[in-house]
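**Q** below are the sequence and a predicted model; questions follow.
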Amino acid sequence: MNQPYVIILANGLNGLGAVRSAADAGLRTYTLLTSQTDLSAYSRYSQYRFILPANPGVEDVRSVLNQLHRNEDGPGVLLACSDLAAELLGKLKTEGYSNHHLIVPSSETTEILNDKKLECRSMEEGGITLPKTYYELASDTPESFPLIIKPRTFREYAVLGAKNVIVNSQAEFEDFREDFRGKLDRFIAQEVIEGEDDNLWVCNVTFDLNRQLSACFVFNRLGTMPSHYGVTSLAISRENQALRDECAKIGEALNYAGPAMIEFKKDRNSGNYYYIETNPRLGMCNWFDTRCGINNILACTRIAYGNKVAFAPQKNNRLYWNFFGDLVARLEDRENLFAIAFRYIRLLRYRRVAALFYWKDPHPAFRYSCTSIRDIVSRVMRKLRGESG
């Protein structure tokens, strides 16, 4: 048959990393986008692009996939880079779609993982250690604060107006209840585990068709955007066998196949690791995986075509850096400018992997810089004016 190829349902940094990782592995790539201005649209490795509607359904995706199957005279490997894309591929798998390889969990598993209430209850039943979790916000009485309130699904981000909200007291919790009266069943709350950003850990993994852990890249977060409760802006690759073992246990408990991003937090007092969440898709930092020797896109492709997955140990003490995102997050968190500068100078001793810039593929970083630096400066100035006024 023809050379193996991948079909990436791309979104933001996740998609850009996946496209670059596929190119690094020598794989031909088709990219499905929901916007002409998505970062992947500017990559030199994304020559073959299809534009989907802004909120695509299964039929929109199936139409493009069937066309590719006819043109290629053989199946490719489907990869999701967003919660919506994972949901769509899960539905295709449930329907028995077979024109392309679907190395993804079942629709049932995806629905569980895309709903925080179902996910956390499932993990508790599987013996995974979670922070204290409250499922019925209208009636539950929290035992301690602060709490992090999370939307149950990505569709509730718009209801909350953010990916999460922190409440620091019973009074703030009561205010939240009042503000979201009638909508409280759309959220869960969890105890905030003590510790700074460097207590956060992420495992980007791939499970094979036998639900065994085939690839695993582990990194320690050093910064997030927004600070403490956001996505990775600064991280370092580090070995952690305890988390590898925990990921293997999670995959078996979920009967999971395909790529996933699994997050943990280490309690600074007890030293215990607490499960935070599993995203049933490629992780945002998958390009970091690849630059450290663990290419999860290649792992998925090898599994799909019936080949073995064998990687050398990951390269540790390499740094992932989203400079502008990390800088703004620290400024908004009121971190001292001199402390930020000193931190960054100390990090220069590590070999770095930029979130956006790659000298073989510079256009996405250039476009991002042109459109984002102005917005970043504007946000900071508004914040400063608000604090001083």
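**A** The structure has been received and is ready for your questions.
**Q** can we go C-alpha only for contacts and neighbour counts from here?
**A** Noted.
**Q** wait, residue 232 sits on residue 224?
**A** Yes. Residue 232 lies in contact with residue 224 (Cα atoms under 8 Å); the separation is 4.5 Å.
**Q** the more surrounded of the two?
**A** residue 232 (26 against 23; other Cα atoms under 10 Å).
**Q** after the helix or strand hosting that one, next one along is what?
**A** In this structure, residue 232 sits in strand 231-237 according to DSSP states H and E. The first helix or strand that comes after strand 231-237 along the chain, using DSSP H and E, is helix 241-254.
**Q** which other helices and strands contact that following helix?
**A** strand 200-207, strand 213-225 (3 or more Cα pairs under 8 Å, 6 or more residues apart in numbering; DSSP states H and E).
**Q** where's the spatially closest residue to residue 354 that is not a sequence neighbour relative to residue 251, distance?
**A** Distances taken as Cα to Cα, 6 or more residues apart in numbering place residue 321 nearest to residue 354, at 5.1 Å, with adjacent residues excluded. Counting by Cα to Cα, to the nearest Å, the gap from residue 321 to residue 251 is 29 Å.
**Q** same thing with residue 90?
**A** 16 Å.
**Q** more neighbours: the two, which one.
**A** A side-by-side neighbour count of residue 90 and residue 251, using other Cα under 10 Å, places residue 90 first with 25 against 21.
**Q** the more buried one touches residue 84, doesn't it?
**A** No. Here residue 90 does not reach residue 84: they are 9.8 Å apart, not a contact under Cα under 8 Å.
**Q** what comes up buried for the helix or strand harbouring residue 176?
**A** For residue 176, the host element (DSSP H and E) is helix 170-179. Neighbour-count burial for helix 170-179 flags 170, 173, 176-177 (criterion: 16 or more other Cα atoms under 10 Å).
**Q** same list (these) but as JSON lines, adding distance to residue 107.
**A** Shown next, in JSON lines, are those (distance: Cα to Cα, whole Å):
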{"residue": "170", "distance to residue 107": "38"}
{"residue": "173", "distance to residue 107": "34"}
{"residue": "176", "distance to residue 107": "32"}
{"residue": "177", "distance to residue 107": "32"}
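**Q** take this one as well and set it beside the first:
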Amino acid sequence: MTKVEQIEKAFALAKERYASIGVDVDRAIQSLRQVAISVHCWQGDDVAGFEATDVALGSGLAVTGNYPGRARNADELRSDLQLAYSLIPGRHRLNLHALYGEFSGQVDRDEIDVTHFQGWIDWARSEEVKLDFNPSYFSHEKADDGFTLSHSDSGVRQFWIDHGIACRKIAAAMGGAQGTPCVNNFWVPDGYKDSPACRKAPRERLAASLDEIFDEVIDTDKLLDAVECKLFGIGSESYVVGSHEFYLGYAISRNKTLCLDAGHFHPTEVISDKISSVLMYVPELLLHVSRGVRWDSDHVVTFSDELQAIMQEIVRGQYLDRVHIGLDFFDASINRVAAWVIGTRNALKALLAALLEPTETLQRAEREGDYTTRLALMEEQKMMPLGAVWDQFCLMSDVPVGADWLQNVRQYESDVLSQRNDQSAVV
């Protein structure tokens, strides 16, 4: 029996098992096919970007490791992404940061425009990849003191306001070119290392700055504005201006998309518990699926309990049409392409597991107060043949099954990544 025959036989048996508990496997796979994960560009180059500047990564961000093969320019990054996409089932998006434009010479953040991203737009069209975007409020001399949009200096604040306005125009152009909204996410690292004497004033300035940025009404068929909260960061351990409460209130009052990052809360908090609450009051939700280890460390996403809980909440609440799933991790200690593949495939596996739950049966037992059945079925579900369905989904998507994809990455590392000199600047 060939490997393909083994996979198909196991899948046929798995369908019977799932059918016995009222789950339609074909329907689950069809639902999964419709989901596009927004893959983050910054895993491929350690959040360095392509600006003509020597400013080091800052504003509380840190990447550890020195694995060879970091992408040094847009063409290398696109090549790496193409390999990653070819090893991930389904068709997915790309999440770009503003510092990844293709600049000829030094272009400051308040001067960027769509021409600096036309190469990405053209590439995305040819690859049938949809784009999302982010202003870059970090790794810049005007962010060295820890403040940007909430800065007490009106000149510095205006510089970052202008950057935000420019990014909205770029994102809207992307959305118009691809015929689907570009999600433009604002994360601002502003905060104090030690206890502030005034928490109020920076938050008032941040709100006013955001209001100025969002003043121009742009068609939501082209652009979705998102705002991202955080509990603390390196250098802002005691106070972050854009806290969860700040951005929750801002998103509700301004009708914006709220971004929840899995690493941006206290280690005892989980974003899976927040999804159904915030979606009662905000129109849409953006998720940055990450894995914090003891702090907001952005480890590669694994098939963890919390990852599964996040996807369960999305499916159980019927939120797939209101939640944008993005990834956010960066690890330079392992092959960067492999990190993309591992993290994205795990996100899809967890979503498939949620789609294969007997959701109606579980919720009916809960409504009837039969918590015994609810717990029993939830636990039995953990031993259902998810792997057989996942393997078939990969086979149907014409991507490697199991760990076979690793051979492609190793060959690419030998042929391409090993030839890069990480110490040299290539433009």
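**A** Done, it's in. Nothing here was measured: the structure is a model prediction, and the numbers come from that model.
**Q** TM value for the aligned chains?
**A** In this superposition the chains share a TM-score of 0.28, using TM-score structural alignment, normalised by the length of structure 1; 183 aligned residues with a Cα RMSD of 6.9 Å.
**Q** sorry, back to before: residues near the residue nearest to residue 354 of structure 1, how many?
**A** Other residues close to residue 321 of structure 1 by other Cα under 10 Å number 23.
**Q** try residue 9 of structure 1
**A** Around residue 9 of structure 1 there are 27 residues (other Cα under 10 Å).
**Q** equivalent analysis for residue 82 of structure 2, please.
**A** Counted with other Cα under 10 Å, residue 82 of structure 2 comes out at 13.
**Q** which residues in structure 2 form helices?
**A** Here structure 2 has its helices, by DSSP state H, at 3-19, 25-33, 74-86, 118-127, 154-178, 200-213, 244-254, 275-278, 305-316, 336-355, 359-367, 371-381, 386-396, 405-415.
**Q** from residue 109 of structure 1, how far off is residue 251 of structure 1?
**A** From residue 251 of structure 1 to residue 109 of structure 1 the distance is 11 Å (Cα to Cα).
**Q** ok, now residue 332 of structure 1?
**A** For residue 332 of structure 1, the distance to residue 109 of structure 1 equals 37 Å [Cα to Cα].
**Q** the more surrounded of those two?
**A** residue 109 (19 against 16).
**Q** hmm, the more buried one is touching residue 253, no?
**A** No. With contact defined as Cα under 8 Å, residue 109 of structure 1 does not reach residue 253; the gap is 10.6 Å.
**Q** between those two, which contacts overlap?
**A** By Cα atoms under 8 Å, 6 or more residues apart in numbering, residue 109 of structure 1 and residue 253 have no common neighbours.
**Q** strands of the stretch 251-389 of structure 1, start to end?
**A** With DSSP state E, counting those that start in this stretch, the ranges of strands along the stretch 251-389 of structure 1 come out as 258-266, 273-279, 318-321, 351-354.
**Q** tabulate those (a markdown table), appending distance to residue 94 of structure 1.
**A** Shown next, in a markdown table, are the strands of the stretch 251-389 of structure 1 (distance: least, Cα to Cα, whole Å):
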| stretch | distance to residue 94 of structure 1 |
| --- | --- |
| strand 258-266 | 15 |
| strand 273-279 | 19 |
| strand 318-321 | 36 |
| strand 351-354 | 37 |
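**Q** nearest to residue 368 of structure 1, of those strands?
**A** strand 351-354 (13.0 Å; Cα to Cα).
**Q** quick one: residues contacting residue 58 of structure 1.
**A** 88, 91-92 are the contacts of residue 58 of structure 1 under Cα under 8 Å, 6+ apart.
**Q** now do the helices in the stretch 1-150 of structure 1.
**A** 12-24, 58-72, 83-94, 107-113, 116-125 (DSSP state H, counting those that start in this stretch).
**Q** deepest-packed of those, please.
**A** helix 12-24 (a mean of 24; mean count of other Cα atoms under 10 Å).
**Q** picking up where we left off before, show the subsequent helix or strand relative to the helix holding residue 176 of structure 1.
**A** Helix 170-179 of structure 1 is succeeded, C-terminally, by strand 187-191 (DSSP H and E).
**Q** mind giving me the packing neighbours of that following strand?
**A** Counting by 3+ Cα pairs under 8 Å, 6+ apart, the packing neighbours recorded for strand 187-191 of structure 1 are helix 116-125, strand 133-134, strand 147-151.
**Q** the second one packs against which elements?
**A** Right, strand 133-134 of structure 1. On a contact count with 3+ Cα pairs under 8 Å, 6+ apart, strand 133-134 of structure 1 meets strand 187-191.
**Q** what's the angle between the strand it packs on and helix 116-125?
**A** Orientation of strand 187-191 of structure 1 against helix 116-125 (axes from the mean of the first three to the mean of the last three Cα atoms, to 10 degrees) gives an angle of 40 degrees.
**Q** list the buried residues in strand 187-191 of structure 1.
**A** 187-191.
**Q** so how far is residue 78 of structure 2 from the closest residue to residue 377 of structure 2 other than its chain neighbours?
**A** Sequence neighbours aside, residue 362 is the residue nearest to residue 377 of structure 2 in space, at 7.3 Å (criterion: Cα to Cα, 6+ apart). Using Cα to Cα, residue 362 of structure 2 is found at 43 Å from residue 78 of structure 2.
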